[in-house]
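**Q** coords please:
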Amino acid sequence: MGTFLFDKIIFGPVQSRRLGISLGINLLPVNKKICTFDCIYCECGFNGDNASATTQMPSRLQVKTELETVLKQMQSKGQAPHVITFAGNGEPTIHKDFEGIINDTIVLRNAYFPEARIAVLSNATLIHKTSVYDALIKVDDNILKLDSGLEETIQVLDQPNPGFSLNELIDNLMKFNGQLIIQTMFVRGTYKGNQIDNTTDADIDSWLKLVKKASPKSVMIYTIERDTPVDGLVKIPLVELKKIARRVEDMGISTQVSG
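**A** This is a model prediction of the structure:
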């Protein structure tokens, strides 16, 4: 199936299923995905795609300059974003100046659209780093991935870099003391001839236990909407997603479902 890369540092604004009118920031190269996960459902494709491409991440100054330019344009047109979202072609917290860029973005947001929220979509693999933690604790929506409560499912679905530990991830999520949002992609299908499904009873029961342990302020439940790099993956019906959401809400945690 077809996938795509974001070809700009600042993209949008776009209508996001989960966040409303979102102005995106891509801290990764515009010609290649770079991520500590290699999710089989990622709309940006696999890390190995465009392997021969010469890549360069934008500098902190480039991000600040381009963001301010776009915010000025939006202000002059009366177009207010609901949220400024760090997403793009991979894991945004990889950028060496991530904390500084977050600080710059907060200053610009306050100057141009103080009502807008700042969100980061992250796979949470680098939250053990002090600078990443310090940056994420400052943003309005610290949205961190947890696709299953079973490490073997995560290994197939998310294909993390070597050294990934689900137990360590949960320990680090707990350090946010509830100042986080869990995001979970539910999907089923086949990959390399094997069945993949993170909606099984074993996956959901173990996932609920870890969600409770992480104690997020909310959970975002969603399924695939765009093309994926793997044929054979299918959306989870909305009725099933809502059943999962009710189990989260029974624990006193609010949910947002996107089918």
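**Q** Could you use CA atoms for every contact and neighbour count after this?
**A** Fine.
**Q** Tell me which residue lies farthest from the centre of the chain.
**A** residue 76 (29.8 Å; C-alpha atoms, centre = their mean).
**Q** Report all helices and strands that the host helix or strand of it contacts.
**A** Per DSSP states H and E: residue 76 is located in helix 60-77. Secondary structure elements in contact with helix 60-77, counted by 3 or more C-alpha pairs under 8 Å, 6 or more residues apart in numbering; DSSP states H and E, are strand 10-16, helix 98-112.
**Q** Which one of these lies nearest to residue 153?
**A** Nearest to residue 153, of all the helices and strands packed on helix 60-77, is strand 10-16, at 27.0 Å by C-alpha to C-alpha.
**Q** which residues are in contact with the closest one?
**A** 21-26, 63, 66-67, 70, 81 (C-alpha atoms under 8 Å, 6 or more residues apart in numbering).
**Q** what's near enough to touch the closest residue to residue 8 other than its chain neighbours?
**A** For residue 8, ignoring the flanking residues on the chain, the nearest one in space by C-alpha to C-alpha, 6 or more residues apart in numbering is residue 30 at 6.2 Å. By C-alpha under 8 Å, 6+ apart, the contact set of residue 30 is 5-9, 55, 89.
**Q** The structure of the following sequence is requested for comparison with the preceding one:
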Amino acid sequence: MATFLFDKIIFGPVKSRRLGVSLGINLLPNDSKLCSFNCIYCECGWNPEKTFKVDFHPRSVVKERLEQKLNEMKEQAEAPDVITFAGNGEPCMHPEFAGIIDDTIEVRNRIFPKARIAVLSNATMIHKPDVFDALNKVEDNILKLDGGKEQTIIDLDQPVGTFNLERTVDLLSKFSGNLTIQTLFIKGEYNGKSIDNTSQEEIALWLEHLKKIQPREVMIYTISRDTPVDTLQKVDLPELERIASLVEQAGFSTQISG
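**A** Reported below is the predicted structural model:
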């Protein structure tokens, strides 16, 4: 049941199970989650019940802290594999997200030009032209699609506001393959309702979405930390491998994190 928040703008580096040695950037408040989803499995817990004025980290401060940390790592001969936008919610909600991406590219190119830049996003902001363009500039544009059925995604991800799966798939396809799809597989129960996005029907529909989107890679994973809902179960590795084999048969490169 316990969850955690990132209490700094720049955190790590940490060994990521998906990305390697990752230096994290949290664009959201340090003391509260802020997200356009309220996923029942989120390691950061629930969104706050009450609305509040959001003080986003200023673009200039993010750049300053990133440059400082990368210079420290260079002095210590500790090179990151990737600089990852993640943190306490949806990074693309930051009003200066596009400018921050430009700053990050410029700083990365000066200090660690071989490091990749990654964004872990739930894809709810990709309708915004500046966000879409910014995501197209990074090496690892990693976007969420947690099921084949719209209702399944709503049950798992608890969108704040409306969610339209057909529109989301259409927007994801507009990246023309310059993206990675990440899907978290899970089973359990929430609010008296069975939760399972691994069924044959679910996977078949999800694969059809992938064929429309044409991602360069699909990341398949399950929960690895505490979640705000204690009736959820991680999917075992053989099941993830079965799903991955279906993805590969459909013609997509797959990465599994069990």
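**Q** on that earlier part again, determine the three-state secondary structure at the residue nearest to residue 8 of structure 1.
**A** coil (DSSP: H, G, I helix; E, B strand; the rest coil).
**Q** Quick check: the gap between it and residue 148 of structure 1.
**A** The gap separating residue 30 of structure 1 from residue 148 of structure 1 is 30 Å, by C-alpha to C-alpha, to the nearest Å.
**Q** And for residue 10 of structure 1?
**A** Going from residue 10 of structure 1 to residue 148 of structure 1 by C-alpha to C-alpha gives 31 Å.
**Q** The residue nearest to residue 254 of structure 2 when sequence neighbours are not counted: helix or strand, and which one exactly?
**A** Nearest non-adjacent residue to residue 254 of structure 2, counting by C-alpha to C-alpha, 6+ apart: residue 218, 4.8 Å away. Under the criterion of DSSP H and E, residue 218 of structure 2 resides in strand 217-221.
**Q** And the contacts of that strand?
**A** Contacts of strand 217-221 of structure 2 (C-alpha under 8 Å, 6+ apart): 179-185, 240, 244, 247, 252-258.
**Q** Show me those that map onto helices.
**A** Mapping the contacts of strand 217-221 of structure 2 onto helices (DSSP state H) picks out 240, 244, 247.
**Q** between these, which is nearest residue 131 of structure 2?
**A** residue 247 (27.7 Å).
**Q** ok, that closest one touching residue 256?
**A** No: the criterion here is C-alpha atoms under 8 Å, and residue 247 of structure 2 misses it with residue 256 at 11.2 Å.
**Q** Could you check which of these two is surrounded by more residues?
**A** Higher neighbour count among residue 247 of structure 2 and residue 256: residue 247, with 22 against 17, using other C-alpha atoms under 10 Å.
**Q** what residue of structure 1 matches up with the more buried one?
**A** Aligned by TM-score structural alignment, residue 247 of structure 2 pairs with residue 248 of structure 1.
**Q** For its match, give its distance to residue 205 of structure 1.
**A** Plainly put, residue 248 of structure 1 is 11 Å away from residue 205 of structure 1 if you go by C-alpha to C-alpha.
**Q** Which stretches in structure 2 count as strands?
**A** Secondary structure of structure 2 (DSSP state E): strands at 10-16, 20-26, 82-86, 116-121, 140-144, 180-184, 186-190, 193-196, 217-221, 232-234, 253-257.
**Q** counterpart of the fifth one in structure 1, which residues?
**A** Residues 141-145 of structure 1 are matched to strand 140-144 of structure 2 when aligned by TM-score structural alignment.
**Q** and the matching stretch, how far from structure 2 on average?
**A** Here the mean offset of stretch 141-145 of structure 1 against structure 2 after fitting is 0.2 Å, by mean C-alpha distance after the TM-score superposition for structure 1.
**Q** what's next to that stretch, contact-wise?
**A** 117-124, 136, 179-184.
**Q** one more time with 6 Å, if that's ok
**A** 119-124, 136, 180-184 (C-alpha atoms under 6 Å, 6 or more residues apart in numbering).
**Q** That'll do, ta.
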